[in-house]
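> pasted the sequence and its predicted model underneath.
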Amino acid sequence: MAEAVVYVVLGKIAASLGRDALNAIGSRLGKGASDLLEAENNMRQIETEFTVMKAFLMQVTMRSSCNLAFDAWLDEVKKVAHDADDVIDGYEYLLGQSNTEGSSSLTKLWRRSKHAGGWRSITEQLKQIEVRLSKLTSMRDRYGITISAEGEVNHTSQNRQLEHALDSTCLNIEDEVVGFEEETSWLVQQLIHGREERTIISVCGMGGLGKTTLVRQVYKKDEIKQNFNCSAWISVSQSYNIQHLLREILRQLQEEEKDIPCQVDTTDVASLVQTLANFLQDKRYLIVLDDVWSRDAWVLLDHALSISNKGSRIILTTRNEDVASLADDEHGIQLKMLGKEEAWDLFCQKAFPRIEGKTCPQSLICWAEKIVDKCEGLPLAIVAIGSLLSHKKLYENDWKSFYHQLDWQIGNNAELSSVRNALDLSINHLPGNLKNCFLYCGIFPEDYEIRRDELIRLWIAEGFVEQRGPHITLEEVGNEYLNEIAQRSLLQVVQRDADGIAQTFQMHDLVRDIVISKCTVEKFSLLLDSSRDTMRSREARRVSVLKADSIEDTLDGGEKIRSFILFDRRVSSSWVETATGNFRLLRVLSLRFTEITKLPDVVTTLFNLRYLDLSHTNLEVVPKALCKLRKLQSLDLIVTRVVELPPEIKKLTELRFLLTVVIHEYDGRIFDCFQAAKVHPGICLLKDMQELRYVEANKDLVVNLCNLTLLRTLGIMKAKCEHIKQLWTSITRLVHLSKLDIISYAKEEVLNLENLDPLPNLENFYLKGKLEGGVIPTIFSGFRKLSDLRMGWSRLQADPIPSFAHLSHLVELHLYRVYEGQIMTFRTGWFPKLEKLYLADMEQLSCIEVEAQTMPILNYMQLIGLRSMLVVPAGFQNLTSLQQVVLMDMPVEFMTMVQEQDCTKHIRLILHRLRQ
């Protein structure tokens, strides 16, 4: 974790030294700026030291836990890095505080002892850190902590032994594959009856899912062995050496064939590649590359493993989706967690081997089920815990006690080390910048669905995301980070959007337990849900409050806290005011779902704040003083009572995300169920803005929106016909815009969208309002990338479906009170990628025609309030991929007929009674 802390410090130094505010303040202070300039020089020197330190740490791969000198040295590195982090954030705080006072009083302010003393203190602390870094370098050399030729800390041979032992444990921990019968059958089929070309097959999934076990069981089958001339099984692991891999393949092949040169130990890489390629070129071979962590080794292995039409097979097992993508098309297996029944059966087999039928005693079922649920379908955990419990007496209290200390058992019981090590390996293998990001996921409650955008903004606010240049945003870099973490199977995807991009994630319970343990040890973060945790808050740098009523009113060590996130909804404004009173260096503050009606005064003094979430509160007013927070990047006011933002909001020059909406009655079938906030046109001066929604349209605003050239998402309400032309002119200049919501002023307000330029880059479009002439405007022909279209209250007189037929990328289509006609038709070949269809409140619609080969992959449909629809749509049986249909406010005759249709027997129907 030391390198992870160093990454953050370096990022913050670069950001601090690059600020225009530094030069502006220095120029106004004149001679009084000497301390500030000295602090700047000290930071530049520290930046150099930490840069070299980072380079050293990056060369350290899997290190020995028995190297006590190295462990102790790393601990000291972390302490210095944390202290440097505190000083740099203190420096940022003083800059922010000075910058809010105004130039007229700045010189007087400087002369005040508390400010002058503050800058001098920063300078002295930076000097001390520079000295400590120098001593750490001397200490490293004094105790011989060096890097070997292979880029590892000396004395790491025990690591390889540990990895090999772990491999063996994983291989032999199960006697048979449970829960993957279909995958096993498919794999056997591909090995025996597949195509003649050399084929690469991947088996991917998180650590402990049983990838190695599944492939091993297939590999050992006689029918498989007999189908190939030769075979080899190679454990690649994290710290592989390409020469070792090639030699090991040759050695295993030597056991079956005698015509391979014997002196492989003295052969260089190029010769090994050629020797192996020559030998395999006329063979039907099977090579298993187990536990592959990166694609690097594949470049040479691809040349060594000859491509021929002999029916050869290469199987990769990996935790990384990027590695799995090496497989040939349609030849990858993505293992998933076991289902509840499979998990229970596997657990009973291991926990009760001596009981007839291997069944759980009635008295233990309650606690056994809780233990199995905790494993969340992870086979390795189920097997290891079940095997451990097979030696325990069948007493209810003993099993109850084991369940309540399960987290501790996994972290400390040697018999469960295989589970801990399997999950630990994935975390430890993360690069330094990703370690911080992944550990941050540990602040969320158990089973919490983590939203992509929210998580990336939190990372950026904390300084975890590196700047890579002027042409890529921090959000785009953060998006790459999140994708890589998910590809490594450390987060599971819960939901994807219309473009297939993962939007919400979850962390496996056991992975979360390990992360929380690491966070506590590293002083990275702390979850507070009981009074005993408060004592440890003195050292935690991030605090997540799950139960506010069980901790004290104040938190010790608040001056070190960077993130404070509340998940308890029963928190009063007074509690927040007291608890956050000394959070001087806070960067992230989330008060979502709290009962506050007024912003606590302390918030406007948090000059380092980047992220402020006030959503789902009763907040009524955004005070002008909030605009002193010049570093604020994200302000979330979704579902509050804020109906107007102060003009001073334009002073938040680093604001990137502004979200506002007032919910009156959360029902999408009501036209005015929510409203936007009024904003001053000066908001269009915020050049870094990427997401702005929802704001109320006015003449000046729609003219100046074109200045927000980085805008990706725009939501605008109360749009009048007189606004549309200028609004569209501004929008066409926003080249990055991909999501657009336009909501008209009122139901009867007519929006004329004819003769406007198309938006070829638009991916999501929500249009709510009556359209001119009752027809779809021609600009829809220019929406080539549209994947999600939502329309409402359009009052169309002609069937809109033909106007959308060219939208070949459309994945979701929502039509609410759009069409006033009777017949709607879906023709053959239309909507090849449509997966979800929503049709609601079109009361005249009585007939829907569905031709063959239309919407071929549609899997979800909602029909709501189609009062004239009395019969099942003609051709409904053509929707062969349909899996779920939701019916609400539909006529009784229709609902009865749907249930009786043979073509709907395979479809899950969800029925709701007709609204009175």
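Received the coordinates, thanks. Numbers count the residues shown, from 1 in each chain.
> only C-alpha atoms for contact and neighbour calcs from this point on.
OK.
> so what's the residue count around residue 96?
Residue 96 has 22 neighbours, counted by other Cα atoms under 10 Å.
> now swap in residue 72 and tell me
Residue 72, neighbours per other Cα under 10 Å, totals 10.
> that one: which element?
helix 68-99 (DSSP states H and E).
> again, but for residue 286
Applying DSSP H and E, one finds residue 286 within strand 285-292.
> what is that strand packed up against?
On a contact count with 3 or more Cα pairs under 8 Å, 6 or more residues apart in numbering; DSSP states H and E, strand 285-292 meets strand 230-235, strand 313-318.
> which of those strands sits most buried?
strand 313-318 (a mean of 25; mean count of other Cα atoms under 10 Å).
> comparison target, given below:
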Amino acid sequence: MEGNIEDARLRAESATTEVENWSNEGTQKIEEATRILQGCDDLKRWNIIPRYSVGKSAKEIAEGIAKLRNEGNSIRIVDPAPPASMVSISHAPTLEFQSRKSMEEGIIKSLKDGNVRMIAICGAGGVGKTTMVRRIEDRVRKEFDEIVTVVVSQQTDKLKIQKQIAEILRLGLSEETLDGRAHKLRTRRMDSKKKLIIFDDVWKRFEPEDIGVPYGGCKIILTSRLKDVCEEMEADKVIEIKVLDKKEAWTLFRDKSGDCVDALYLRPIAEEVAAECKGLPIALATVGKALKNRSIKTWKDALLQLGGSNPTNFPQVLENVFMPLKLSYDFLETESEKSLFLLCCLFPEDDDIQIEDLALLSFGLGVFEGINNIEDGRNRTQHLLERIKSRFLLMTGSEEDEVKMHDVVRDVAIFIGSKENQGFLNVCSMDLSSKDSSRNCYWMSVEISNIANAKLPVGLDFPNLRLLMILNSNYLKFSQGFDVNDICFKGMEELTVLYFSHQNFQSLPPSLEFLEKLKKLHLKYCEVKDISVVGELASLEILSVWRCNAIEELPANVGELKFLRLLELRDCKKLKRIVAYQDWLGWRN
């Protein structure tokens, strides 16, 4: 029997509890028999009573050994070893960052708190949730009899989760039903020892009790990129992980890329590449490993691809960074959420996006099904933004009425909109003359830098374009060299929303009159004086003018816009006259 057990151990299999008990009892019987044999020499032949007592004990021991020998023929000796991916083992050491250390200490302290049953660790995809939980697992290993880690993933297959737990605990599950398996896990193993159960990558709410994990019998840690799921799971503690700061990001990047980045000719480029990762650990690790010991030309090409939101020739980034973040986008529940998310990537990098902008743009584009009232549109926008933020695809901006998109997330959004969604959107700089599939896009954002004599090609043809945003990414300066009158809108007849920000032009272009379907016009921080052409936009429903300090008078023909539902004037300091009372009276009636 001992030989069979040793052979099994060499195959990475473990002795069953049944055989361990059998072996312990057998050892005890042998020790008792040995003691009797050693004491027989001291017995006197004529001392009948002690001899009778010893003989009786020897007979009982012999019968017990015979019984154990018979049981040994049918006993199950070993359990198969659990799959390697499910074995709770010590993990490879990882870098320790001060910003994460305090979180780890807090979680470990909570595990010792009798009032805390479940702890949730949440954050964006690739921010380091699984790495943190592995570090915690290694640190508390001596505090628990057993630690079970299960990857839940998107489908939340409860039967599969039960099977994984049972395999790690070396417990056979012959029951076919969820309840039957849960009962066996609860009564046979889960209540007997001090356990830590880790549910990694949770996407949907589920009840641990349903799969046989009692709240009172163990501690639970879950990780998720969905904050609302953590709250729905009623976690006692919800810990949110953020990206690394600049110093920590460079430490991780250098650790993965090696000391080649210390070379004087490479260091400046390496720092730029690391900066493009914006503190996201998965991006830093992936890019660093991919560029380790590569030529400077490869580094420069990587910088170009990362800056252009199009890593199609950088497969490691596409697979390990973009695809995991795209999965969060795929799990947005409605098309309205997805559209609102993609709308955010049209704004400049690192921009604080005003929620009012998103509300009016969404309303003008008809993003929200069944919403016909602007105030209802604002409420819907706020609600959906909260949902998107709970998935860590957006952050709160500098002010409460603003949101912000992480640069890597923005790159993924641009990739989704331009590559995955058949060129649905296009984010570009000055060059609109390309003849590629972007000509068929529906949403377009054009960033005009403060470049002297910047010109746009005449006669642009975008037959499907619904939204055009003309922006200046340098908010401290107006676009001096760009002349909006260079744009001919004749090839954009389907345009419904037009948005100008931080532009400097004397008047709106007369070619706006070709936009017969334009419903929303937004002028924000623009040095424009003459907007009289607005009166020709017969379908206009929303006119927003924010901080356009050159406007002195709102033209009277605005009162002739029969479909105008919202006239929004904010901080236009030189505005002296809006419109004659009789004109407005006729419009309002």
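Received, thanks. Being a predicted model, the structure only gives us computed values, none of them experimental.
> what span of the second structure lines up against the strand holding residue 286 of the first structure?
Under TM-score structural alignment, strand 285-292 of the first structure corresponds to residues 195-202 of the second structure.
> secondary structure class for residue 299 of the second structure?
Here residue 299 of the second structure is recorded as helix under DSSP: H, G, I helix; E, B strand; the rest coil.
> tell me the counterpart of it in the first structure.
Using TM-score structural alignment as the criterion, residue 299 of the second structure maps onto residue 399 of the first structure.
> ditto for residue 413 of the second structure
Matched to the first structure by TM-score structural alignment, residue 413 of the second structure sits across from residue 515.
> helix or strand for its match, which one?
For residue 515 of the first structure, the element it lies in under DSSP H and E is helix 509-521.
> check which helices and strands the helix or strand just after that helix sits against.
Later in the chain than helix 509-521 of the first structure, the nearest helix or strand by DSSP H and E is strand 526-528. Here strand 526-528 of the first structure touches helix 509-521, strand 542-545, going by 3+ Cα pairs under 8 Å, 6+ apart.
> output those in a markdown table, with mean neighbour count and distance to residue 330 of the first structure appended to each entry.
Below are those laid out as a markdown table (neighbours: other Cα atoms under 10 Å; distance: least, Cα to Cα, whole Å):
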| stretch | mean neighbour count | distance to residue 330 of the first structure |
| --- | --- | --- |
| helix 509-521 | 20 | 30 |
| strand 542-545 | 22 | 43 |
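> using TSV, please lay out the ones you listed together with distance to residue 312 of the first structure.
As requested, these are exported to TSV (distance: least, Cα to Cα, whole Å):
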stretch	distance to residue 312 of the first structure
helix 509-521	37
strand 542-545	52
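> closest one to residue 197 of the first structure among the ones you listed?
helix 509-521 (39.3 Å; Cα to Cα).
> mind giving me the packing neighbours of that closest one?
Packing partners of helix 509-521 of the first structure (3+ Cα pairs under 8 Å, 6+ apart): helix 365-375, helix 406-412, helix 417-428, helix 432-440, strand 526-528.
> the inter-axis angle of the helix or strand just after the first one versus helix 365-375?
Translated: helix 365-375 of the first structure. Downstream of helix 365-375 of the first structure, the next assigned helix or strand under DSSP H and E is helix 379-389. Helix 379-389 of the first structure and helix 365-375 are oriented at 140 degrees to each other (axes from the mean of the first three to the mean of the last three Cα atoms, to 10 degrees).
> same for helix 379-389 of the first structure, what does it pack against?
In terms of contacts (3+ Cα pairs under 8 Å, 6+ apart), helix 379-389 of the first structure is packed against helix 340-351, helix 365-375, helix 417-428.
> in the shortest one, which residues are buried?
When neighbours are counted by 16 or more other Cα atoms under 10 Å, the buried residues of helix 365-375 of the first structure are found to be 367, 368, 369, 371, 372, 373, 374, 375.
> by contact count, what packs against that helix?
For helix 365-375 of the first structure, the packing partners by 3+ Cα pairs under 8 Å, 6+ apart are helix 340-351, helix 379-389, helix 396-404, helix 509-521.
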